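S.K.: Sequence and predicted structure, then a few things I'm wondering about:
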Amino acid sequence: MIVGMVNPVNQALELPNYPNLRAGYFLERREIGIINVAGPGVIKADGQVFELNKLDCLYISKGTQKVIFESTVSANPAVFYFLSSPAHAVYPTTLLTHADAVKVELGSSATANKRTINKYIHLEGIRSCQLVMGLTILHEGSVWNTMPAHVHDRRMEAYFYFDVPAGQKIFHYMGEGQETRHITMDNYDAVVSPPWSIHSGSGTASYSFIWGMAGENLDYTDMDAIAIADLK
């Protein structure tokens, strides 16, 4: 998994190749999912032009040679967060707006975890080789994400926190369910969780985060829950 962020302001930025990929270009053997978390922007993929407003998602297929990122308004620049994983087949480059994403309401105000899950890249949405990707928005007054916690031994996961108010913090919990640890996260911070680790968090204010997985399968529900009473 490659985790990254692109923030074009006054000029376009091209997705570079990296020597350690041993590839002719970045997406020669990889796929990529991109979500815009700020101002309106444009992504060009081998000449195809896609406009992304805040919370829109673009999946770009394996074999795409040139990817260019631009902001529509430099005073309100786009911030593109992306996840990329190896791919063995070609799926269509696809744009999915936030309005059209599958939405699931979970949690409650009583347990401070009322949230809306938005699914973008998954079996019933944008198809991919192994990427699963979406975002969660905490409702006002709710601060807990992914609680009760879980692990999924067949996939790793990355979280990217955004819309964290200035001066606030996220306490992100990792580790085995019986031996957890926390790290503090700021706005636009990302964290990677291996398959054996929980991935949960609590903020000092409401926030949003992008989640993304890659591994053995594409089944969003393939997870092993850990009861709150069993956490240590």
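M.R.: Now that the structure is in, tell me what you want to look at. Please read these numbers as outputs of a predicted model, since none were measured by experiment.

S.K.: C-alpha only now, for contacts and for neighbours.
M.R.: Noted.

S.K.: Now do the helices in the protein.
M.R.: In order along the chain, the chain carries no helices (DSSP state H).

S.K.: Against the centre of it, work out the most remote residue.
M.R.: Ala229 (28.4 Å; CA atoms, centre = their mean).

S.K.: any idea how far the nearest residue to Tyr120 once chain neighbours are set aside is from Arg155?
M.R.: Leaving out its chain neighbours, the residue that sits closest to Tyr120 by CA to CA, 6 or more residues apart in numbering is Gly134, at 5.0 Å. Distance of Gly134 to Arg155, computed by CA to CA, to the nearest Å: 15 Å.

S.K.: Can you pull out the residues in contact with stretch 182-194?
M.R.: The list of residues contacting stretch 182-194 from outside it, by CA atoms under 8 Å, 6 or more residues apart in numbering, reads 155-165, 168-174, 199.

S.K.: Are any of the residues you listed buried, and if so which?
M.R.: Neighbour-count burial (16 or more other CA atoms under 10 Å) applied to the contacts of stretch 182-194 gives 155-162, 164, 169-174, 199.

S.K.: between the residues you listed, which is closest to Pro77?
M.R.: Phe162 (14.8 Å; CA to CA).

S.K.: what's near enough to touch the closest one?
M.R.: Phe162 neighbours (CA under 8 Å, 6+ apart): Val37, Asn187, Tyr188, Asp189, Tyr207, Ser208, Phe209, Ile210.

S.K.: now the residues you listed: which count as buried?
M.R.: Buried among the contacts of Phe162 (16+ other CA under 10 Å): Val37, Asn187, Tyr188, Tyr207, Ser208, Phe209, Ile210.

S.K.: Put this next to the first one:
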Amino acid sequence: MSMEIRYATNPTEAKTYDTARLRSEYVIENLFVEGQLNLVYSHVDRFITGGVIPTREPIKLEADKHDMGAEFFLERREIGIINIGAPGKVTVDGTEYVLESKDCLYVGLGNKEVLFESADAANPARFYLSSTPAHKNYPTQKVAISEAEPAHLGSITNSNERTIYKYIHLNGVQSCQLVMGMTLLKPGNMWNTMPCHTHNRRSEVYLYFDMPEDGVVFHLMGEPSETRHVVLRNEQAVISPSWSIHSGVGTSNYTFIWAMAGENQEFSDMDHVAMQDLK
């Protein structure tokens, strides 16, 4: 297991960053490595973002004692897990949960052992993890994509026709603060979350995937009056602080997972930015 630490930044500093600095602060490039668990601990709302590809052996979710100060990973945390690969299994304190592609599992505070396995080592599962601090236990719960609450947004005219699937939210799987879901763009559509917004009461992390090898997403970030961009490729994630917009356009359609944390779980709590105010 490896855990990288990222510290919080502020918008006044961020507007001076060059491309390399923007990427080192916000972009997570190498989450998914076969046979490994990789984690990034961000001081932005204490998010932990991770990826794990189990092959021949199960992989255990473990706490880094030095960085987390915990005996086990979920001692003071909750976690959302979405499988973006082939079928796999997550075992939580002896109870098994089979996750097909795009299924989600919420695991609450206090669970001591979490194991990841693939159904076929030659065609492994790819588990994406989002974890935030928690103050009470909510039940472990699986949500298949067929059971998630869908919302159809956008139009082909604006190149943003998409379906949002909500997994962990106020009217779905209950959590302390984690809100998590997935957005699928339809073929021929490339834009997400435009017109854009910020939400000063919470931060967000995006994972882009289902992209061709030569495909990219130009992810927009920064304050509305000081926008910047970073280029993201398949299975790369980006941290979005509360002061930053988070939007993007791809060279083709794609899928992305969004996870939010902060003091407010209301999905609609956002500060919209008028198109004429973007600079």
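M.R.: The structure has been received and is ready for your questions. Quick caveat: nothing in here was measured; it's all calculated off a predicted structure.

S.K.: Can you give me the TM-score here?
M.R.: After superposition, the two chains reach a TM-score (TM-score structural alignment, normalised by the length of the first structure) of 0.99; 232 aligned residues with a CA RMSD of 0.6 Å.

S.K.: can you put the buried ones among the contacts of Phe162 of the first structure in a markdown table and add distance to Trp144 of the first structure?
M.R.: Below are these laid out as a markdown table (distance: CA to CA, whole Å):
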| residue | distance to Trp144 of the first structure |
| --- | --- |
| Val37 | 20 |
| Asn187 | 16 |
| Tyr188 | 18 |
| Tyr207 | 10 |
| Ser208 | 11 |
| Phe209 | 11 |
| Ile210 | 14 |
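
S.K.: Which ones among those residues lie within strands?
M.R.: Residues of these located in strands (DSSP state E): Ser208, Phe209, Ile210.

S.K.: Now do the same for the last one: its match in the second structure.
M.R.: Translated: Ile210 of the first structure. Using TM-score structural alignment, the partner of Ile210 of the first structure in the second structure is Ile257.

S.K.: Distance check, that match against Thr163 of the second structure.
M.R.: Applying CA to CA to Ile257 of the second structure and Thr163 of the second structure gives a distance of 12 Å.

S.K.: so what's in contact with the two at the same time?
M.R.: In terms of CA under 8 Å, 6+ apart, Ile257 of the second structure and Thr163 are both contacted by the residues Thr183.

S.K.: could you list every residue that touches Lys60 of the second structure?
M.R.: For Lys60 of the second structure, the contact set (CA under 8 Å, 6+ apart) comprises Glu113, Val114, Leu115, Phe116.

S.K.: which of those are buried?
M.R.: Val114, Leu115, Phe116.

S.K.: okay, the residues you listed in TSV with distance to Leu105 of the second structure next?
M.R.: TSV is the format used below for those (distance: CA to CA, whole Å):
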residue	distance to Leu105 of the second structure
Val114	11
Leu115	13
Phe116	12
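
S.K.: now Arg23 of the second structure: how far from Pro212 of the second structure?
M.R.: Computed as CA to CA, the Arg23 of the second structure to Pro212 of the second structure distance reads 21 Å.

S.K.: so who does Cys196 of the second structure touch?
M.R.: Ile245, His246, Ser247, His272, Val273, Ala274, Met275.

S.K.: residue ranges of the strands in the stretch 101-250 of the second structure, please?
M.R.: Taking DSSP state E, counting those that start in this stretch as the test, the strands found in the stretch 101-250 of the second structure are 104-107, 114-118, 127-133, 141-143, 149-153, 162-168, 179-185, 191-192, 197-198, 202-209, 217-223, 226-232, 236-240, 247-250.

S.K.: what stretch of the first structure does the longest one fall on?
M.R.: If I follow you right, that is strand 202-209 of the second structure. Alignment of strand 202-209 of the second structure against the first structure: residues 155-162, by TM-score structural alignment.

S.K.: if we can go back for a sec, filter the contacts of Lys60 of the second structure by whether they're kept in the first structure.
M.R.: Using both residues aligned by TM-score structural alignment, their matches' CA atoms under 8 Å, the first structure keeps these contacts from the contacts of Lys60 of the second structure: Glu113, Val114, Leu115, Phe116.

S.K.: Residue in the first structure paired with the third one?
M.R.: Right, Leu115 of the second structure. Using TM-score structural alignment as the criterion, Leu115 of the second structure maps onto Ile68 of the first structure.

S.K.: which one's the longest helix in the second structure?
M.R.: For the second structure, the helix with the greatest residue count under DSSP H is helix 19-26.

S.K.: Please tell me which residues of the first structure it aligns onto.
M.R.: On the first structure, no counterpart of helix 19-26 of the second structure exists by TM-score structural alignment.

S.K.: Which strands or helices does that helix pack on?
M.R.: Other helices and strands packing on helix 19-26 of the second structure, by 3 or more CA pairs under 8 Å, 6 or more residues apart in numbering; DSSP states H and E, are strand 226-232, strand 236-240.
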